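> just to be clear, the model below is a prediction. Sequence and coordinates:
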Amino acid sequence: MKKLYGTGVALITPFTESLEVDFKGLKKLLQHTAKGVDYYVVMGTTGEAATCSEEEKKAVLEFIKKNNSSKLPIVYGIGGNNTHHVIESIRSTDFTDVSALLSVSPYYSKPSQEGIIKHFQTIADQCPVPVMLYNIPGRTASNLTADTTLRLSEHKNIIGTKEASGNLEQCMKIAKYMPKDFLLLSGDDMQTVAMYSIGAKGVISVLANAFPQIFKKTKEYAFAGAFDKASQQLFKLLEINGPMYEEGNPVGVKYLLETMGICNANVRLPLVEASEDLQRKIQGLASGIKK
């Protein structure tokens, strides 16, 4: 799965003023991000999948397939805490031109590690494309431990993990013992270089929606072993990263994209658009970033 090395952009889903999917804005976003990313990640948390209907999700996926002028790989998100429903969603999805499935660890239910393992094994058994795990304890209220990830890495249809635990020691254990073809990816933009340095092959990024070329340069330096230069690229985004999540994701990055003329900042409830204070903060920080 070397085609999933480098930067995957966790695409936002633009909305019109009436909160319909804004396909014109989405097309502009695809063209903008293609300048630097290696693949598209569709309908993850950043894509507001939680507030999109099944019909909208499929319409967005089909649109991206048809407007993927750079022929980038596509990773599609289907996850949840109802294993049966996840399987039903997989069965009803057309995976033509989709390279992999990204599936978040079951949230809210707080299952045991054995429950998490059986959940993902069941998904991987049924999924027609390779499966990538997504560990983000801050949202799910449970952690895929390194041991759990390593057990799941033995499944022939589980190819990697997006690690957003923020626990580098845990990531190091995965990196040390994982199969050589297993994909360890950063799920935290600011840990990208650190993750590259321990053996990760890339990042699934929020800020790559706005700054794809910075992540391209970061990747190129990291793959060349020039981690100091890779860090200098990532340092450009250090101050603006926090405000991206200050009022919920993707509130910050959507406002940033609006200032860049790519799409507007509309989000669906329970999220609301960036406050005036946050808008001023993002404007000030963005103006000083050299791409």
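That came through, no problem.
> going forward, measure contacts and count neighbours with C-alpha atoms only.
OK.
> and the strands in the stretch 151-291 of the chain, which stretches?
158-163, 183-186, 202-205 (DSSP state E, counting those that start in this stretch).
> run through who's touching the second one.
In other words, strand 183-186. 1, 5, 159-164, 174-175, 192, 195, 199-204 (Cα atoms under 8 Å, 6 or more residues apart in numbering).
> now do the buried residues in that strand.
Across strand 183-186, burial judged by 16 or more other Cα atoms under 10 Å covers 183-186.
> got another, please set it beside the one above:
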Amino acid sequence: MQSLIGTGVALITPFKKDLSVDVEALERIVNYQIDGGINYLVVLGTTAENATLNKDEKELVIKTVLKANAGKLPVVLGVGGNNTLEVVEELKTRDLSAFVAILSVSPYYNKPTQEGIYQHFKAVAEASPIPVILYNVPGRTASNMLPATVIRLANDFKNVVAIKEAAGDIVQAMKLIQNKPEGFLVISGDDMVTLPMVLAGGAGVISVIGEGFPKEFSTMVRLGLEKKVDEAYKLHYLLADSIDMIFEQGNPAGIKSVFKHLGLCEDAVRLPLVTVNEDLAGRLGDFVKKIR
């Protein structure tokens, strides 16, 4: 899965002021990623406000991204949820031929045991005709997929090829890297610890800040993969304040404010999310001016 090494970005879904999907803005954002040196795109991840999109809107987002990308970059599709049967049904019925892998989040709210998490992903792996990237994000799911469970899945299913690890725990990430089977990829899902994870043996990142500043962030990851530590950390510290800011009042409200300052789309989000306040918007605008 060489196509998943480097910097992937979890694309937002831009909305117009009336909160309808802004197709033209989404096309601009995809082209901005391509021009910025991003390695692959993730469509309909949680950053896309997937939970507030209806079925027709999801299809529109997929169609728009694939059309704008025109085969230039590999594309990963978010297919996950806390109803295992529903996820399996989607995997069996959806045309996945345009995607290199699916990204599937660990079940949220239900708080399954480690065995429950294993059995969920066993069902996903058996149903998926393409490679599976596991997604561990305890801050949103209320349960942590432990390294032993991840390694068990990676050993038992050849199409479980990677994990997006977003526990924010560098020690846990290092245990995954230490014990993973050959070829399995440990991908950062936390922008702030991306560089340390890459230097420890990680494969890269699926990023939020990377879609706002694709050139700088993807260069940092590339330098990290090349073990050019000092150069990579120079870019890390250049971007560090912005990483804190974009998550200060929730994702994707922060990154959408960045996009508004970049002139790519409105900063509109759908309830229950709200736009960032004037103070944070101002600070993000100042940061964009400094970088650009």
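Alright, I've got the coordinates. Because the structure is a prediction, the values reported are computed rather than measured.
> for the two chains, what TM-score is obtained?
The TM-score (TM-score structural alignment, normalised by the length of the first structure) is 0.97; 290 aligned residues with a Cα RMSD of 1.1 Å.
> Glu165 of the second structure maps to what in the first structure?
Using TM-score structural alignment as the criterion, Glu165 of the second structure maps onto Glu163 of the first structure.
> ok, now which ones touch the spatially closest residue to Ala10 of the second structure that is not a sequence neighbour?
Spatial nearest neighbour of Ala10 of the second structure, excluding adjacent residues (Cα to Cα, 6 or more residues apart in numbering): Val42 at 4.8 Å. By Cα under 8 Å, 6+ apart, the residues touching Val42 of the second structure are 8-11, 75-78, 103, 206.
> got it, and Val229 of the second structure?
199, 223.
> do that again at 10 Å, thanks
Neighbouring residues of Val229 of the second structure by Cα atoms under 10 Å, 6 or more residues apart in numbering: 195-196, 199, 220, 223.
> which of these show up in the first structure as well?
Retained in the first structure by both residues aligned by TM-score structural alignment, their matches' Cα atoms under 10 Å are the following of the contacts of Val229 of the second structure: 195-196, 199, 220, 223.
> can you tell me which of those are in helices?
195-196, 199, 220, 223 (DSSP state H).
> just the buried residues of these.
Here, 16+ other Cα under 10 Å leaves 195-196, 199, 220, 223 buried among these.
> the first structure: matching residues for whichever helix in the second structure runs longest?
Across the second structure, the longest stretch assigned as helix under DSSP H is helix 229-248. On the first structure, the counterpart of helix 229-248 of the second structure by TM-score structural alignment is residues 227-246.
> so how far does the matching stretch reach from one end to the other?
Distance across stretch 227-246 of the first structure, first residue to last, is 28 Å (Cα to Cα, to the nearest Å).
> stretch 155-169 of the first structure too?
23 Å.
> buried set for that stretch?
Those would be 157-166, for stretch 155-169 of the first structure by 16+ other Cα under 10 Å.
> give me the stretch of the second structure that stretch 275-289 of the first structure matches.
So stretch 275-289 of the first structure sits over residues 277-291 in the second structure, by TM-score structural alignment.
> re the thing from before, out of the ones in helices among the kept ones among the contacts of Val229 of the second structure, who's nearest Gly250 of the second structure?
Nearest to Gly250 of the second structure among these is Leu195, at 22.2 Å by Cα to Cα.
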